[in-house]
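K.L.:
sequence and predicted structure below; questions after.
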Amino acid sequence: MALRRVCKKSELLDGNSIHIDDPEIVVFNVDGELFAIKDVCTHDEARLSDGELTGETIICPWHGACFSIRTGEALSPPAIEPVETYPVLLREDDIYVET
């Protein structure tokens, strides 16, 4: 496993997300808790970071599939496969994702 630096925690405000490439991952800040998932819908490969975040649920912008950002679970059709999740580490003010 490798650690990928994302940004400073102070740059990722509550309720916001940030996309990183290679691999495509989106990191969310929800009430100060950090979550990372693969930034690709398992139904039709839309970028989930373009979707709407409601609590701990991200809604795919193309067909409305919902995923838990905590577990990756597909919560509603048309997606049936979960999205991959990644461990998030905070070192001082820096956010890292374990890939």
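P.N.:
That came through fine. Residues are numbered from 1 along each chain as shown.

K.L.:
going forward, measure contacts and count neighbours with C-alpha atoms only.
P.N.:
Noted.

K.L.:
so who does the closest residue to Met1 other than its chain neighbours touch?
P.N.:
Closest residue in space to Met1, ignoring its immediate chain neighbours: Thr99 at 5.6 Å, by Cα to Cα, 6 or more residues apart in numbering. Applying Cα atoms under 8 Å, 6 or more residues apart in numbering, we find Thr99 in contact with Met1, Ala2, Leu3, Arg4, Tyr86, Pro87.

K.L.:
any chance of those in JSON lines, with neighbour count and distance to Leu48 too?
P.N.:
As requested, the contacts of Thr99 are exported to JSON lines (neighbours: other Cα atoms under 10 Å; distance: Cα to Cα, whole Å):
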{"residue": "Met1", "neighbour count": "6", "distance to Leu48": "23"}
{"residue": "Ala2", "neighbour count": "8", "distance to Leu48": "23"}
{"residue": "Leu3", "neighbour count": "13", "distance to Leu48": "22"}
{"residue": "Arg4", "neighbour count": "16", "distance to Leu48": "19"}
{"residue": "Tyr86", "neighbour count": "20", "distance to Leu48": "15"}
{"residue": "Pro87", "neighbour count": "13", "distance to Leu48": "18"}
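
K.L.:
second structure for comparison follows:
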Amino acid sequence: MTEFYKAARLEEIKEGELYAVEVDGEPVCLTKVEGQICAFTDNCTHISGPLNEGELEGCTLTCPWHGAQFDVRTGKVLRGPARQDLHTYSIKIEDETIFVGLPEEE
């Protein structure tokens, strides 16, 4: 089961920009790519570099620490040194507010 938490206002997320938020204690990065809001963990899977400080070109995010690249839409690794995909989160938008879905802890 997924629980949704308020993360940001829709107007705060600009096309091609990275926006760091904390959602129920989890570091999450939001962006807009081709009009679509994407949400993913804000820590690189290599050694936890701050992805919100990285560079986004189209849908490709480059980690600022060691250059690992990810597709922000799917979380897939595009270039190492990272080997593990990013965790992506479902989102929903209600009344111009973005909610991020976190899986319930077991």
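P.N.:
Done, it's in. These figures come from a predicted structure and were not determined experimentally.

K.L.:
possible to save the contacts of Thr99 of the first structure as JSON lines with secondary structure and distance to Ile20 of the first structure?
P.N.:
Conversion of the contacts of Thr99 of the first structure to JSON lines gives the following (DSSP: H, G, I helix; E, B strand; the rest coil; distance: Cα to Cα, whole Å):
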{"residue": "Met1", "secondary structure": "coil", "distance to Ile20 of the first structure": "17"}
{"residue": "Ala2", "secondary structure": "coil", "distance to Ile20 of the first structure": "14"}
{"residue": "Leu3", "secondary structure": "strand", "distance to Ile20 of the first structure": "13"}
{"residue": "Arg4", "secondary structure": "strand", "distance to Ile20 of the first structure": "9"}
{"residue": "Tyr86", "secondary structure": "strand", "distance to Ile20 of the first structure": "13"}
{"residue": "Pro87", "secondary structure": "coil", "distance to Ile20 of the first structure": "15"}
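
K.L.:
what's the closest of those residues to Ser10 of the first structure?
P.N.:
Closest to Ser10 of the first structure out of the contacts of Thr99 of the first structure is Arg4 (17.1 Å), distances taken as Cα to Cα.

K.L.:
and that closest one, what pairs with it in the second structure?
P.N.:
Aligning on TM-score structural alignment places Arg4 of the first structure opposite Tyr5 in the second structure.

K.L.:
re the thing from before, need the contacts of Thr99 of the first structure in JSON lines (columns: distance to His19 of the first structure).
P.N.:
Converted to JSON lines, these look like this (distance: Cα to Cα, whole Å):
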{"residue": "Met1", "distance to His19 of the first structure": "19"}
{"residue": "Ala2", "distance to His19 of the first structure": "17"}
{"residue": "Leu3", "distance to His19 of the first structure": "16"}
{"residue": "Arg4", "distance to His19 of the first structure": "12"}
{"residue": "Tyr86", "distance to His19 of the first structure": "13"}
{"residue": "Pro87", "distance to His19 of the first structure": "15"}
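
K.L.:
shouldn't the match of Arg4 of the first structure be in contact with Phe99?
P.N.:
Yes - Tyr5 of the second structure is within contact range of Phe99, at 5.1 Å (criterion: Cα atoms under 8 Å).

K.L.:
how near is the match of Arg4 of the first structure to Val100 of the second structure?
P.N.:
According to Cα to Cα, to the nearest Å, Tyr5 of the second structure stands 5 Å off from Val100 of the second structure.
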